[in-house]
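*Asks:* from the sequence below, what's the structure:
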Amino acid sequence: MSHATAPPAPPLAPGTRPAPGYEVLAHLARTGWLDLYDAWSEERDCRCVVKVVRPDRRHEEGLGDRLLREGRWLRSFTHPHLVRAYETFESPQPLVVLETLTGETLTHLVHRLRRRPAAEDVALLGVHLCSAIHYLHGQGLLHLDLKPSNVVVDCGHAKVLDLSVARPPGAAPAGVGTFCYLAPEQARGGLLTAAADVWGIGVTLYEVAAGDLPFDCGEGTGSRTGDVTTGDVTTGRDDWYPQLEDTAPSIRSRRRLPRDLATAIDGCLQPDPDARPAVRELAAAFEAVLPWQHRHVAPTLPP
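*Replies:* As a prediction, the model looks like this:
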C-alpha cells in the first residue's frame, strides 16, 4: 500500500516570533531549503529579512550549520557591495537576520526593462561586482554563485547576496552552484580558484547586457542547483552542462557594445580558467569604459 507524500509545511504566519525580538510580517520566498521572511526588529525599530531552514528540511544534517556559517561571515564582513547580517541564532532554530535592501534583483530588472541597460551602466555594475568579489577573495572565500537573482540594485548601487555555497579555493565536487551559471570547472568538479568567480561576473553581465544567457540550458533547468554539503545536483540530468560542450558566443553577437567592454565580458567566459582576466585587471577594464567624471560614482540605471 502506497502512502502519499506529506505536503511541505506552510510558511510561518504573520505575527509569529521566530526568535526573541523579531516578528514575522510576511513570507517573502521559499527556495529549495530556505524560507525568507519580511520581519520587524524591535531592537532596531525597523524591517529586516529573516532567513531560516524550511520546516520540512530541518532534520537534514548540515543545513542549519550551513546557514549559520553564512550568517557569521556576513556579520563579520563590511563592504558596500555585500549584504549585511545583523544577528544569528542557533535556537530555537538556526536563523540569520539580514538587512532589508531596497531596489530589485537584476533578474527582475532584466525582465522589466523595455530596453537594455546602457553600456556605461553595465560597466559600472561590473566595477561593483569586481569590488565585492575582490573583498571576498581577500577574506579567503570564493562566492561560486554569482547570478542576477543574487544581486540587488538600487539607484545604480549593487549589492551581492547569498554566501550559501561559498567556500575557500581548492577542490570541490561537481555541480556546486547554479546550473546555467557554473564555470566549466565548477560543472566538472575539481580545483576551483578565483577564476570561477570571474566567470560568474562575466555570465551575469552577459545576461544583463544581452537579456539572455550565453548558453541554452534547456527549459526549466535554469535554477538547477548543487548542494555545497554533498555536491549533488537536485534536478535534471547531472551529467550534462552546456558550458562543457560549447564556447560562449561573443557578447557582440547579441548586442552592440564598446569593443573594450565586450572584450572584458568575453574574456570572463573563456573555458580555460587561466585564460580569464584577474579580478583587478577586469575591474580596471570596466572602469576604463566609464566617462572620467562618472568613475567611482553611481549613475542611475534606466527606469
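*Asks:* all contacts plus neighbour counts: C-alpha atoms, from now on.
*Replies:* OK.
*Asks:* and the nearest residue to A275 once chain neighbours are set aside, how far from G202?
*Replies:* Nearest residue to A275 in three dimensions, chain neighbours excluded: G267, at 7.4 Å (Cα to Cα, 6 or more residues apart in numbering). Remark: distance between G267 and G202 (Cα to Cα, to the nearest Å) = 8 Å.
*Asks:* helix or strand next in line after the helix or strand hosting R47, which one?
*Replies:* Take DSSP states H and E as the rule and R47 turns out to sit in strand 46-53. Per DSSP H and E, strand 46-53 leads on to helix 63-76 as the next helix or strand towards the C-terminus.
*Asks:* I'd like the structure of this one too, to check against the first:
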Amino acid sequence: MTLHVGSVLADRYEITAPIATGGMGEVWRATDRTLGRTVAAKVLKAEYTGDRNFLERFRNEARHTAGLAHQNIASVYDYGEITDTDGREVAFLVMEYVEGEPLVSILDRELTLSPERTLDVLAQAGEGLSAAHRAGVVHRDIKPGNLMVRPDGVVKLTDFGIAWARDAAPLTRTGMVVGTAQYLSPEQAQGFQVTAASDVYSLGVLGYECLAGNRPFDGDSQVAIALAQINRPPPPLPPTVPGPVQALIEKALAKDPGQRFPDGGAFAAAARAVAAGGPGPATSAATTAYIPVAGGDGTQVIGPVAAGAAGALAAAGALGAAGGPATAPRTMPPLQGPPVDGEDDGWDDEDDGRRRRSPWPWVAAAAVLLLVLGAVLALTLLGGGDDEARTPGTTTTPATTTSAPAATTTESAPGTSESSAEQTTEETQEQTEDPGQETTQAPPPAGTTTTQAPRTTTAAPTTSSPTLSSPAPTTTAAPTTTESTAPDASGPTT
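*Replies:* From the prediction side, this is the model:
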C-alpha cells in the first residue's frame, strides 16, 4: 500500500502530512477519526513486511512502548496489520504525535548546546529511561535521532524498535551486534549482554556530542567505530565545559559497566545535582579501563562475530553484576579482545588500524651497522696503501711465527724480498717494500712472546714454499702472483 495525503489506515487514521522516513518505515501525521486527535502513524516499509525479523521487531516496538507510561516517553496508542486492496500486508504503529523536532536536527543547526541545556536534556532522557529500566526494558538505541524535543523543552524518547525486554525472546541471531555504532556501549559492541548501564553509556555519548559538537568515536567503518568504543578513551571535552559536567560525562562513558551509573534514574539524579551546582560524581581512570572479557548514523546490524570463544560466557556473567535487566550470555568472542600483559593495546590515537611497533629491532640493526662500518674504516686506514699499490691478482700473506718442537724454519729475510722484487714489476716492488701492510700473527704458545716484522715474498702461481731445512728458492713468472711465506716453526724469535 502506497501512502499519500488523504489515505486512510484501518478505516480510522487519515494521513494528513509526511513527517520523516527512516530505515524501517515511514512516519506520517494523521488524524484519528474516532477520537478526533492528531497522531503519528509509523508504517513498516513494504519490502520489510514479508521479512519475519523486521516484522517481529516492529511488533516488539509496539509491545514494549505500549507498556511504558512516562512523560518523557512517546506513548503508543495502537498497532495493526492489514491487507490492502492489492493483497499486500501493511503493518502500522500509531503513537503520540510530538510537536517539535528531533535533537539531531537541533545539533545540525546549532552544533553545540550550553552545559545547562545539555544537563536538562540528559536528565529528562534519563528519567524516561528509568521508567523503561524499571519495567525491565533496555532501549539499546539511544541517539539524538530518537529524542524528540518539544518547543517547551520537554524531551520524549522514541523508537523502541530494537529494545530488549527480560521476558521477550531475542530478535537477533547469536553474534549479531545491533544498534548505531557511534552510540554503542563497549559490551554491546562486543555482542555481550546489555544492561540498563548500557543505555547510560549511550546517553554519555549523546551528552559529549551536545557539549563538544562532535561524537567521541568515529571511523571509516562501523566495525572500526565499534572497536574504538571498546578500546579507546574519549578525547577530552573542551576546557570551557565545567569540571562537574566533565566528571558526569566521564563516569557515564566508563568502559566497565560497573563504574557507570547503574541506570537512567541514577544518571538523571546526578545530572540534576550538577545542574544545581553540585561538585559532580567522583571518577577515576574509568574511561580508559578495558572490559574484562576473554579474549552511518542509522541503526544497523554491525555484522556477525565469529563463534567459538570459550571464555565469553564467563565474561558475560561478570558483566551481569552491573545491575538492571540483561540478556542471556552469548558464546562469542569480542570484536577486539583486550591486550595480554606486555602487549600494546593495538590502537594508536592518530590511526585506528595501526599497531605500535617496538623500536628495539631498529636500535639493534643500527648498532650492527655501526660495528660493520667501524671495522671497514679500520681496515681501510691500516691497509689503504696496499690497496692502492696492489696489482690485481696478487695476494699478500704475512709471515707468522709459531713455536713447535723439532721443526725447521723457512723465513723470508729482507734480502729475499729485495731479490724477488728485482724479478717483478715496479709496482710489485713498491708493494713489497711498503712496511704498512696488514698482517695477521698466530698466537704463540703459553709463556712465549714473539715479535716478527711482516715478511713478504712473491711467487709464481705454480710454486709453493714447503717447510724444509733450508729456504726454498722463489721464482717470479708474472706480476700477478700469489705471495706465500712459510711460517717460522723453529721456535720463538726475539
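*Asks:* equivalent range in the second structure for the strand holding R47 of the first structure?
*Replies:* Aligned using TM-score structural alignment, strand 46-53 of the first structure spans residues 37-44 in the second structure.
*Asks:* the matching stretch vs the first structure, mean deviation?
*Replies:* Compared with the first structure after fitting, stretch 37-44 of the second structure has a mean deviation of 1.5 Å; criterion: mean Cα distance after the TM-score superposition for the first structure.
*Asks:* how about that stretch: buried residues?
*Replies:* By neighbour count with 16 or more other Cα atoms under 10 Å, stretch 37-44 of the second structure contains the buried residues T38, V39, A40, A41, K42, V43, L44.
*Asks:* neighbour count winner among G267 and G202 of the first structure?
*Replies:* More neighbours surround G202 than the other of G267 of the first structure and G202, with 25 against 19 (other Cα atoms under 10 Å).
*Asks:* tell me what the helix or strand containing the more buried one is packed against?
*Replies:* Under the criterion of DSSP H and E, G202 of the first structure resides in helix 194-210. Applying 3 or more Cα pairs under 8 Å, 6 or more residues apart in numbering; DSSP states H and E, we find helix 194-210 of the first structure packed against helix 106-112, helix 119-138, helix 259-268.
*Asks:* which residues touch the residue nearest to the spatial centre of the first structure?
*Replies:* Nearest to the geometric centre of the first structure sits N150, at 3.1 Å (Cα atoms, centre = their mean). N150 of the first structure makes contact with T105, L106, V160, L161, D162 under the criterion Cα atoms under 8 Å, 6 or more residues apart in numbering.
*Asks:* quick one: those residues as a markdown table, columns for distance to P18 of the first structure too.
*Replies:* Compiled in a markdown table, the contacts of N150 of the first structure are given as follows (distance: Cα to Cα, whole Å):
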| residue | distance to P18 of the first structure |
| --- | --- |
| T105 | 26 |
| L106 | 29 |
| V160 | 25 |
| L161 | 22 |
| D162 | 21 |
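*Asks:* where along the second structure do the helices fall?
*Replies:* 46-49, 52-66, 103-110, 115-134, 186-189, 196-212, 222-231, 243-252, 264-275, 312-319, 360-389, 414-422, 426-433 (DSSP state H).
*Asks:* could the ones you listed be laid out in a markdown table, adding distance to V27 of the second structure?
*Replies:* Listed next are the helices of the second structure as a markdown table, based on distance: least, Cα to Cα, whole Å:
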| stretch | distance to V27 of the second structure |
| --- | --- |
| helix 46-49 | 13 |
| helix 52-66 | 13 |
| helix 103-110 | 16 |
| helix 115-134 | 22 |
| helix 186-189 | 28 |
| helix 196-212 | 24 |
| helix 222-231 | 26 |
| helix 243-252 | 32 |
| helix 264-275 | 27 |
| helix 312-319 | 37 |
| helix 360-389 | 60 |
| helix 414-422 | 108 |
| helix 426-433 | 99 |
